[in-house]
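Colleague: Provided below are the primary sequence and the corresponding predicted coordinates.
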Amino acid sequence: LEPQSLDEARGVFRRACEIHLAHKHTMHLQWATFEERHGDLTEARRVLEALETSVPGLAMVRLRRAGLERRAGRLDESEALLRDAVAQAKETPHLHAFYSIKLARLLLKLCKNPSKARGVLQEALEISPDDGKLHLNLLELEVSGDPRGSAEGVQQCVTRALAAPLSPQTKILFSQRGLQYAEDYGTSVHSVLTVYEEHQKLLKELGNKKRVAENGDSEDPEKMSKGEDGSAVPAPPQAPPTMPHVPMMTPPPPMMGGDMSAAHAGYGGYGSWHQQPQYGGYGGYQQAWNYNQGYYPPS
């Protein structure tokens, strides 16, 4: 009906949403889009507000409201809606982190206020220190700043991530990113070597933990072999694999993979770490670097 008569199409939406499908959120969202497309922002706002009142707690409705205000040029209203969502979601860590990232994007990319964006992410990390996506977004915020003043912030992000309850694989990739940044923008070779030594120490430490977990207790009864007299004899220990000094010679898996993939599925698509060419470095090592080239990949 829309091409023939806007009033008739509007009447269909109204009857459907107010009488027949009062709680079907997808129909209300279509109605709000219809009103916005035809310039009636007031009615679009009313439809979305009424939907959020009747069916509370839907993230897509709150994001649609924030998007409507952003497209209308009312960034302060968009920010207020997202801040309210962050405040209401404090008892639900994964939802709190989700809204915090959305708010930080708005503050950084459109409001041009990295200080506020940083504060939002840091506060979210106090609630969800094990959320790798929050660590990643904070790191990318620091990396996107002026290299002459961002080195300390980048290293603080890396240090925070290494101290957080993240997977060993993720910690290694954060450490790699810190070393990558030091090599690209470090002001002295001594600072780069310091970061490199810390990275090697981390690789060795995590490698030792992994070997211990894989080998287990050498005195495990199940690993005891039988001697000629029937007595239990410890099985000969196997030499652990040598930890290579050259780290990560093959491209690592995505930054947010492994044990965090399920938690991140609800956030939408985020960019993967793009492989960079191998090159010589300190001590003759070569490294395949993976990192996000922008602050926020397309979602």
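Modeller: Noted; the coordinates are in hand. Since the model is a prediction, treat every value here as computed from it, not as a measurement.
Colleague: contacts and neighbour counts: CA atoms only from here.
Modeller: Fine.
Colleague: ok, now how distant is the residue nearest to V55 when sequence neighbours are not counted from F98?
Modeller: Nearest residue to V55 in three dimensions, chain neighbours excluded: H23, at 6.7 Å (Cα to Cα, 6 or more residues apart in numbering). Look at H23 and F98: by Cα to Cα, to the nearest Å, they are 24 Å apart.
Colleague: Look at these two and report which has more neighbours.
Modeller: F98 (21 against 14; other Cα atoms under 10 Å).
Colleague: Please identify the helix or strand for the most centrally placed residue in the chain.
Modeller: Most central in the chain under Cα atoms, centre = their mean is K133, positioned 1.8 Å from the mean C-alpha point. Applying DSSP states H and E as the criterion places K133 in helix 132-143.
Colleague: where's that helix relative to the chain centroid, distance-wise?
Modeller: Distance of helix 132-143 from the chain centroid (Cα atoms, centre = their mean, to the nearest Å) equals 7 Å.
Colleague: Next: stretch 172-182.
Modeller: The answer for stretch 172-182 is 16 Å, by Cα atoms, centre = their mean.
Colleague: same deal with stretch 61-69?
Modeller: 21 Å.
Colleague: Contacts for that stretch next, please.
Modeller: Surrounding stretch 61-69, the residues in contact under the criterion Cα atoms under 8 Å, 6 or more residues apart in numbering are 29, 45, 48-49, 51-52, 75, 77-79, 81-82, 85.
Colleague: Quick check: V192 vs Q180, distance?
Modeller: Taken as Cα to Cα, the span from V192 to Q180 is 9 Å.
Colleague: Can you convert the contacts of stretch 61-69 into a markdown table and add a column each for secondary structure and neighbour count?
Modeller: As requested, these are exported to a markdown table (DSSP: H, G, I helix; E, B strand; the rest coil; neighbours: other Cα atoms under 10 Å):
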| residue | secondary structure | neighbour count |
| --- | --- | --- |
| L29 | helix | 19 |
| R45 | helix | 18 |
| L48 | helix | 22 |
| E49 | helix | 16 |
| L51 | helix | 23 |
| E52 | helix | 18 |
| L75 | helix | 19 |
| E77 | helix | 17 |
| S78 | helix | 23 |
| E79 | helix | 21 |
| L81 | helix | 18 |
| L82 | helix | 23 |
| A85 | helix | 21 |
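Colleague: this is the other structure I want to compare:
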Amino acid sequence: MIILTKYLCFFPNDFLCFAWVLLSTKKYQYNFSRSRSNSSRHRRPDGHQRGRSSRHGSDYVDSSLSRSSVASHFATPPIDVGDFENWVNILAKVDQSEDVEYAREKYKSFLQRYPNCYGFWQKYAEYEKKMGNIGEAKKVWEQGILSIPLSIDLWLGYLSDVKSIKTFPPESLREVYDKAIDIAGEEYQSDRLWLEAIGFERAIYIDQLCKQTGKADCRRIGVLFDRLLSTPTLHAQSHLERYVQYLNTVEPHLLLSDREYDDILRMTCKALGKSADELMHQVQLSYICQPTENGMLNIVAEPGEGTYPITVNSTQHDPTALQFMRTEIIARRNEIFLKNMEECKLRSAFELNIKRPYFHVKPLDYPQLVNWMAYLDFEIGQNNEKRVSVLFDRCLIPCALYEEFWIKYARWSWKITKSRTKTRDIYKKAKTHCPTSMNLALSEAGFEESMDNFDAALRILDSFRQEYPGYVLLELRYLGTLRRKWDNEKHPPATDYVVNQYESLIKDSQSSPNLHSFYSLKLARYQSKAKSNPSLAQKVLKKAMTIDPFNLQLYSQYVDVAYSSDSMTETDVIRAFDVALESNLRLEDRIRFSQRKLDYLEELGSNIHAIEDHRDYHYHLLGQLPDSVTIRTRFVNDPSRATLVQQAMPPQQAMVYTPQMQPPTMNMMPMMQMQPPMAFVNQAPPAVQLTLIEPTTSTM
């Protein structure tokens, strides 16, 4: 209740619904799609079942008792925390080992299982550096970046190592910075990366200035600042001040693009009433240069060992013009900055609720999962494909073990980008983190089938059911995909193969009556609809009744097959009802079937004698029902109970509506108690009075 109260302000409507479902349906929070059986067919060939967490049911549960809810939307990830902690202890000892091959084996094995642990990519790279393997360390950084492209720490560690290589050319290093900004610049905590890139460009500018190459300008710094000022980041509020500080140290023509500079210069000339030549003059500037470790030159304040002076020709603006131009530049950037701050404000509530942005095997608490899902929905609504993609990649670092987010990402990616390669890559990464997820297998197979790639879909399903046998829904999807494939290809024996597969499933599940009945229901429906053979469908159901004689669904389906089939006669329908009425079902269930049969005879029956005979039988059943039991059915009261003596009618009282607030309940609404017959004034009572307890809709 504390959690519900705390987060009620963020989700006032949907969260209330979830809250009550969570509290009132704890008993029924079981996801039918994750059930699997224990029959011989549903075990691994070696006879062992793979260990699973509590998120997967071990036994088949009747779908009528299983109700999915909001509370079961995020399941507990199937992870062994002890296994992770054991690996951490192993790697702590590996760092002290001199056996490089042994260390590599352990690091690779761990990172293959947990590729989102950026800290261990760093440790692995540092270990290789410590052992003198600079080239291997560089490869480790690159592998880590490929696994977690949004990790700012990995990018900065990689760039730091690359910059320490004296032979690494500055242009190549600039390409690495550009790639890092393009990939991870939209990450909310990417401020350090942006500032590192700006610092690198400043070092390039100073080096060119000291070498007097004639190419010295800092326009790339201006471009980076302009992009940063329009990107929502954690420290976005401080970047405009940094820009202003840097602007005050350089001449505008060195920082701005030619187009913007010419535009502002024209405005300045017009405002001051002077020409451009009057506002600029040439000067000579003196600096003290010093070589750095990577071979670039830097400007220092005081001369020292290895330093030397240089003189640089430069263009400077008139102080009044310079002040006017800088004011205009800042005003333009301020508009971009304010718009970006609005974007930051929209996302601030979501960002504040992210308590664990890094990966860990421990499950996330429910409010954080809800926050991530809501954040994704918000960003998708903004229709900025780049930001949505980055947010998904961010989300799938801490939420990597939750199949729901991978499925959402893959479906969004295919819908927006229509890129098969990217969507398949998402599913590939998802299976690394959630290898036991049946829902991922279903989603991936559905994606392939949607492109008529039936063979790939079947391979995915078959591979998963071989590795993790026992999922009922997976078996049904496999048969459904195969049926649709053959229907698409006009393959003649498709129906026969499907029937054989169903029969095999039924045969192998005889030790589990519920599962046997489940497959029997599916086969009966297939026989009735796909093969138009209701008689064979009823035969399947009747055989299942011998194994599971109290399964209400079997009898209901048996009646429905006869009721809905055009080839079945009235006699066939009546016989189907009689099978249920002659069974060992509960009295209440037989009364329901009896009522349905009576309705059928009244509406469609051709023999009045059959109607009257069954009416007597129905009375007989009702007479066996205890007075304390009420059921959802409609029946005729015993005529002897009709009141023949005139009763004084009580005075009518004004009805006052008093609302009563009651908590919602997932239980069935209680039935109205049967009322005594009304007394009739100034008229003869009817021979038989009908009392309607509750209209019945056929749900069996």
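Modeller: Perfect, thanks for sending it. Note that this is a predicted model, so its numbers are computed, not measured.
Colleague: one step back: which other helices and strands contact the helix holding K133 of the first structure?
Modeller: helix 93-105, helix 114-127, helix 147-163 (3 or more Cα pairs under 8 Å, 6 or more residues apart in numbering; DSSP states H and E).
Colleague: deepest of these, which one?
Modeller: helix 93-105 (a mean of 22; mean count of other Cα atoms under 10 Å).
Colleague: Superpose on the second structure and give me the mean offset of it.
Modeller: Compared with the second structure after fitting, helix 93-105 of the first structure deviates on average by 1.4 Å (mean Cα distance after the TM-score superposition for the first structure).
Colleague: Which residue range of the second structure does that helix align onto?
Modeller: Taking TM-score structural alignment as the measure, the second structure aligns residues 513-525 with helix 93-105 of the first structure.
Colleague: Report the distance from the matching stretch to the chain centre.
Modeller: 31 Å.
Colleague: Give me the distance between K171 of the first structure and K24 of the first structure.
Modeller: In terms of Cα to Cα, K171 of the first structure sits 43 Å off from K24 of the first structure.
Colleague: who's more crowded, the two?
Modeller: Set K171 of the first structure next to K24 and count neighbours by other Cα under 10 Å: K171 wins out with 24 against 13.
Colleague: That one: which element?
Modeller: Per DSSP H and E: helix 168-185 holds K171 of the first structure.
Colleague: once aligned to the second structure, how far is that helix on average?
Modeller: With mean Cα distance after the TM-score superposition for the first structure, helix 168-185 of the first structure averages 1.4 Å from its match.
Colleague: so whichever helix or strand comes after that helix versus helix 168-185, what angle?
Modeller: Using DSSP H and E, the next helix or strand after helix 168-185 of the first structure towards the C-terminus is helix 189-215. Helix 189-215 of the first structure and helix 168-185 are oriented at 170 degrees to each other (axes from the mean of the first three to the mean of the last three Cα atoms, to 10 degrees).
Colleague: Show me which positions of helix 189-215 of the first structure end up buried.
Modeller: 192-193, 195-196, 199-200, 202-204, 206-207 (16 or more other Cα atoms under 10 Å).
Colleague: how about the next helix or strand after that helix, aligned to which bit of the second structure?
Modeller: Next along the chain after helix 189-215 of the first structure, taking DSSP H and E as the criterion, comes strand 224-226. When the second structure is aligned by TM-score structural alignment, strand 224-226 of the first structure has no counterpart there.
Colleague: Next secondary structure element downstream of strand 224-226 of the first structure?
Modeller: strand 232-234.
Colleague: so how far is that next one off the chain centroid?
Modeller: With Cα atoms, centre = their mean, you get 49 Å for strand 232-234 of the first structure.
Colleague: Could you check which residue of the first structure pairs with T481 of the second structure?
Modeller: Using TM-score structural alignment, T481 of the second structure pairs with L68 in the first structure.
Colleague: quick one: the helix or strand hosting its match to the second structure mean distance?
Modeller: Using DSSP H and E, L68 of the first structure maps to helix 59-71. Averaged over the aligned pairs, helix 59-71 of the first structure sits 1.5 Å from the second structure after superposition, using mean Cα distance after the TM-score superposition for the first structure.
Colleague: Just the buried positions in that helix, please.
Modeller: Buried, per 16+ other Cα under 10 Å, within helix 59-71 of the first structure: 61-70.
Colleague: Closest to F34 of the first structure out of the residues you listed?
Modeller: L68 (12.2 Å; Cα to Cα).
Colleague: any idea how far the closest one is from Q122 of the first structure?
Modeller: Applying Cα to Cα to L68 of the first structure and Q122 of the first structure gives a distance of 27 Å.
Colleague: Likewise for L63 of the first structure?
Modeller: Applying Cα to Cα to L63 of the first structure and Q122 of the first structure gives a distance of 22 Å.
Colleague: Count the residues that sit near L285 of the second structure.
Modeller: For L285 of the second structure, using other Cα under 10 Å, the count is 11.
Colleague: Just the element for the residue nearest to it when sequence neighbours are not counted, please.
Modeller: Residue nearest to L285 of the second structure in three dimensions, not counting chain neighbours: V312, with 5.1 Å by Cα to Cα, 6+ apart. Using DSSP H and E, the element containing V312 of the second structure is strand 308-317.
Colleague: which residues in the first structure does that strand align to?
Modeller: Using TM-score structural alignment, strand 308-317 of the second structure pairs with nothing in the first structure.
Colleague: what's that strand packed up against?
Modeller: Packed on strand 308-317 of the second structure, when contacts are counted by 3+ Cα pairs under 8 Å, 6+ apart, are helix 191-211, strand 280-291.
Colleague: Now those in CSV, please, with extra columns for distance to T546 of the second structure.
Modeller: What follows is these, written out as CSV (distance: least, Cα to Cα, whole Å):
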stretch, distance to T546 of the second structure
helix 191-211, 70
strand 280-291, 92
